[in-house]
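>>> how would this look folded up:
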Amino acid sequence: MALLARRAARRSAASTKAAAPPAAVAVELSIPAHFRCPISLDLMRDPVTAPTGITYDRESIEAWLDTGRAAVCPVTHAPLRHEDLVPNHAIRRVIQDWCVANRSRGVERIPTPKIPLTPVQASELLFDLAESRDTAAAIARVRALARDSERNRRCLVSVGAGRVLASALASLAADGETPAAALEDVLAALVCMTPLDDEAARILATPTSLGSLVAIAENGSLAGRLNAVLVIKEIVSCIQLTGNVVEELVDALAKVIKAPICPQATKAAMVATYHLASSSERAAAHAAGAGLVPVLVESLVGADKSAAEKALAVLDAVLASEEGRTSARAHALTVPVLVKKMFRVSDLATELAVSAMWRLGRGAKESEEGEATKCLVEALRVGAFQKLLLLLQVGCRDATKEKTTELLKMLNKHKGVGECVDAMDFRGINRLS
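Next comes the predicted model:
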């Protein structure tokens, strides 16, 4: 038996070695020390030299400078900026030759890196775009450069690419005859420049621009719909909109939430809907009228942390309206799900679940008293009283503590009623996470 075990171990080791990636093989070859980046200790793919004479891999040194550390050389601690880094073509060619020499041992040749975009080149490109000189080609070039590297993207953002692209989109939308595909191309480039600043958001907040975004979000290609939702989220995060356009945006976002395109689009649509529903009770009522409440409640059953927090945030905002509370009280899963999520997701989810439960149990009008009482009794049945007591013991923020205390008082008034009701089947509820 011991012999068989040793043979199996040797076969497993041989299989693992055969399947080892090129990087692992390169490590076994003992990469020369001067080929390694002093930060990552990995083989340099795009070596750049600082004024101090130290050579780093571009990705590693730029990440070092972008993480909020002092703008200094990691080795010598001398002042260092992005602009000071110079490509080291000599060492790059030597590294490529070494890779070619060891190709038979599984080492792949490092491709020659592309030259990063300079601020002057970026400004010239945006000038051509702003002056409508072959707009389609300029937009395609901006998008391609932004996707090439994070450095290029930052360079474009620093010279105002977000504002220029926003202006281009607004101009094309105002034209009225621009093909949807051309607008989607601008959106694709604009998304690369997010987060957008307030000025770019204001440029996009015109009725014609928002109308185009709504049209693409509802009827565009899958990629176009995703990009439209992402841009809408950027706009409503910066600017508080008013008027009928809010309802149009809510309707478009509700369609994305109810018929998901992809998780990224759903989460972005929820964030945008939260901002809109939080802006006014009218917007919250319209979101409820769009049928969002049942979808949000049911999405909470199997949602991950991020999706659950966003769904709870939207639900809490929508429950500020009477229409939202009426819709939530009519759904059998609302109270059990909210109580279940009080301690199952995160501190933020706990606060949002308590707030939503508080809205349902409190009500804002006398006409809601009967339905609010039913919610409180249901909450008692599924263990809300004990969870709220525990929440006070473990601690929470002041606003949540006030709502928790008020909820406990409301629940206490109906505790006897809840205790007298026959036990229900909790098997379905226990599966909720």
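>>> alpha carbons only for contacts and neighbour counts from here, please
Fine.
>>> Check which helices and strands the host helix or strand of Leu391 sits against.
According to DSSP states H and E, Leu391 maps onto helix 384-394. Packing partners of helix 384-394 (3 or more CA pairs under 8 Å, 6 or more residues apart in numbering; DSSP states H and E): helix 398-413.
>>> what angle sits between the helix it packs on and helix 384-394?
Interaxial angle of helix 398-413 relative to helix 384-394 (axes from the mean of the first three to the mean of the last three CA atoms, to 10 degrees): 140 degrees.
>>> Could I get the buried residue list for helix 398-413?
400-401, 403-405, 407-408, 410-412 (16 or more other CA atoms under 10 Å).
>>> which other residues reach the helix or strand just after that helix?
For helix 398-413, the succeeding helix or strand toward the C-terminus, using DSSP H and E, is helix 415-420. Identification of contacts with helix 415-420 by CA atoms under 8 Å, 6 or more residues apart in numbering yields 377-378, 380-381.
>>> circling back: out of the buried residues of helix 398-413, which comes closest to Asp128?
Asp128 lies nearest to Thr400 out of the buried residues of helix 398-413, by CA to CA, at 53.0 Å.
>>> Alongside the first, I'd like the structure of this one:
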Amino acid sequence: MDDVLDVPKYFTCPISLQLMGDPVTTVTGITYDRESIEHWLLDGKNATCPVTKQPLTKDSDLTPNLTLRRLIQSWRDENASRVVNCLPNLRAPLDRSCLLKLVRDIRWHRLQIETLRHIKVLAVGNEQNRNLMIEVGVPKAVMSYVANCCDENRTIGCEVNNCVAVRSHTLIVLKRMFKAASSSELERLKSEFLQTIIRLLRNGITQQAVNASLHILLDSCRWVRNRAMMVEHGAVFELIELDLGFPEKKTTELILGVLFRLCSCADGRAQ
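As a prediction, the model looks like this:
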């Protein structure tokens, strides 16, 4: 019994009481594991911070606690032989077969949300993983899924919270993959991809996912070709409508950043 490993209290999530894999901090200053707090917020009955009881909404911004995440990973590395039932080592590189299985799992309805969560964690933990994800076509598979999820015929009969969670997880995954993409890849984006991102801004996603979408658009519109496609798909109108809804300051800054770049072309200024 003396060899039992005690997890430091500040490494555990106040909701799940398990070791955190992706710690995030809410506006109330409390850190939770992302999956646990997102589930909590998506439950319509939960409108307060579980610890402080201060008001929270499902659109509350969740800030990655990178310092705590590094401390947890360091602790895991030091206690590798004794850590049991913890999340996979986020630094460990993947192989192609593992990623190809994830691509296949996205197509299965009962595995979709869990697969997206898995991809999200892996994309955060290791740059080599992100590069390999791009190489084997994970972004394409994810985007194909979310485009279908936006189809009204696909979402009829689905639980609303489930659809919100899937879309939101997908956009966060894509944002992180964009950070690993090369300039040549971003310059060759397809029109349908940008159209889907723009559609998602008004299709029931969390505040964090809205910001992820805006980051994707901001990274994309560095190229004239991408800016032209965004304007063609009504990005200017959607961004202004979004800002008229009085979003948080961070979201407004991202909106203005995208609009600034879109106004560098004549059609963007006209709209």
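>>> on that earlier part again, can you lay out the buried residues of helix 398-413 of the first structure as a markdown table showing distance to Lys258 of the first structure?
Shown next, in a markdown table, are these (distance: CA to CA, whole Å):
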| residue | distance to Lys258 of the first structure |
| --- | --- |
| Thr400 | 30 |
| Lys401 | 33 |
| Lys403 | 30 |
| Thr404 | 31 |
| Thr405 | 35 |
| Leu407 | 31 |
| Leu408 | 34 |
| Met410 | 34 |
| Leu411 | 33 |
| Asn412 | 37 |
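>>> hmm, which two among those residues are most spread apart?
Pairwise distances across those (CA to CA) peak at 18.0 Å, for the pair Thr400 and Asn412.
>>> Tell me how many other residues crowd whatever residue of the first structure lines up with Ala235 of the second structure.
Counting by TM-score structural alignment, Ala235 of the second structure lines up with Leu292 in the first structure. By the criterion of other CA atoms under 10 Å, Leu292 of the first structure has 26 neighbours.
>>> who's in contact with Leu292 of the first structure?
Residues in contact with Leu292 of the first structure (CA under 8 Å, 6+ apart) are 254, 257-258.
>>> For the second structure, which residue occupies the most central location?
What sits nearest the mean C-alpha location of the second structure, by CA atoms, centre = their mean, is Ile172, with 1.4 Å.
>>> quick one: the aligned residue in the first structure for it from Lys374 of the first structure, how far?
Superposed on the first structure with TM-score structural alignment, Ile172 of the second structure falls opposite Leu230. According to CA to CA, to the nearest Å, Leu230 of the first structure stands 39 Å off from Lys374 of the first structure.
>>> is it true that Glu187 of the second structure touches Arg227?
No - applying CA atoms under 8 Å as the test, Glu187 of the second structure and Arg227 come out as separate, 10.5 Å apart.
>>> Where in the second structure does the helix holding Leu391 of the first structure fall?
Across the second structure, nothing matches helix 384-394 of the first structure (TM-score structural alignment).
>>> about what we covered before: which one among the buried residues of helix 398-413 of the first structure gets closest to Glu28 of the first structure?
Thr400 (56.0 Å).
>>> Touching, the closest one and Val354? I think so.
Yes - with contact defined as CA under 8 Å, Thr400 of the first structure counts as touching Val354 (7.1 Å).
>>> quick one: buried residues of the lengthiest helix in the second structure?
Taking DSSP state H as the criterion, the second structure has its longest helix at helix 160-180. Using 16+ other CA under 10 Å as the test for burial, helix 160-180 of the second structure gives 163-178, 180.
>>> helices or strands next to that helix in the packing?
Using 3+ CA pairs under 8 Å, 6+ apart: helix 160-180 of the second structure touches helix 112-125, helix 127-136, helix 138-149, helix 207-220.
>>> In this structure Cys163 of the second structure contacts Thr155, no?
Yes - if you go by CA under 8 Å, Cys163 of the second structure and Thr155 touch, sitting 7.3 Å apart.
>>> what's the overlap in contacts for the two?
Counting by CA under 8 Å, 6+ apart, the common neighbours of Cys163 of the second structure and Thr155 are Cys149.
>>> Just give the nearest non-adjacent residue to Ile205 of the second structure, would you?
With sequence-adjacent residues excluded and distances taken as CA to CA, 6 or more residues apart in numbering, Ile205 of the second structure is closest to Val164, at 5.1 Å.
>>> sorry, back to before: give me the buried subset of the contacts of Leu292 of the first structure.
Burial by neighbour count, 16+ other CA under 10 Å: within the contacts of Leu292 of the first structure this picks out 254, 257-258.
>>> Helices - which of the residues you listed land there?
Taking DSSP H as the definition of helices, those contribute 254, 257-258.
>>> from those, which is closest to Ser306 of the first structure?
The closest of these to Ser306 of the first structure turns out to be Ile257 (CA to CA; 14.7 Å).
>>> any idea how far that closest one lies from Ala90 of the first structure?
From Ile257 of the first structure over to Ala90 of the first structure the distance is 53 Å, taken as CA to CA.
>>> Check Lys413 of the first structure too.
According to CA to CA, Lys413 of the first structure stands 80 Å off from Ala90 of the first structure.
>>> What are the neighbouring residues in contact with Asp197 of the first structure?
Here Asp197 of the first structure is in contact with 162-163, 238 (CA under 8 Å, 6+ apart).
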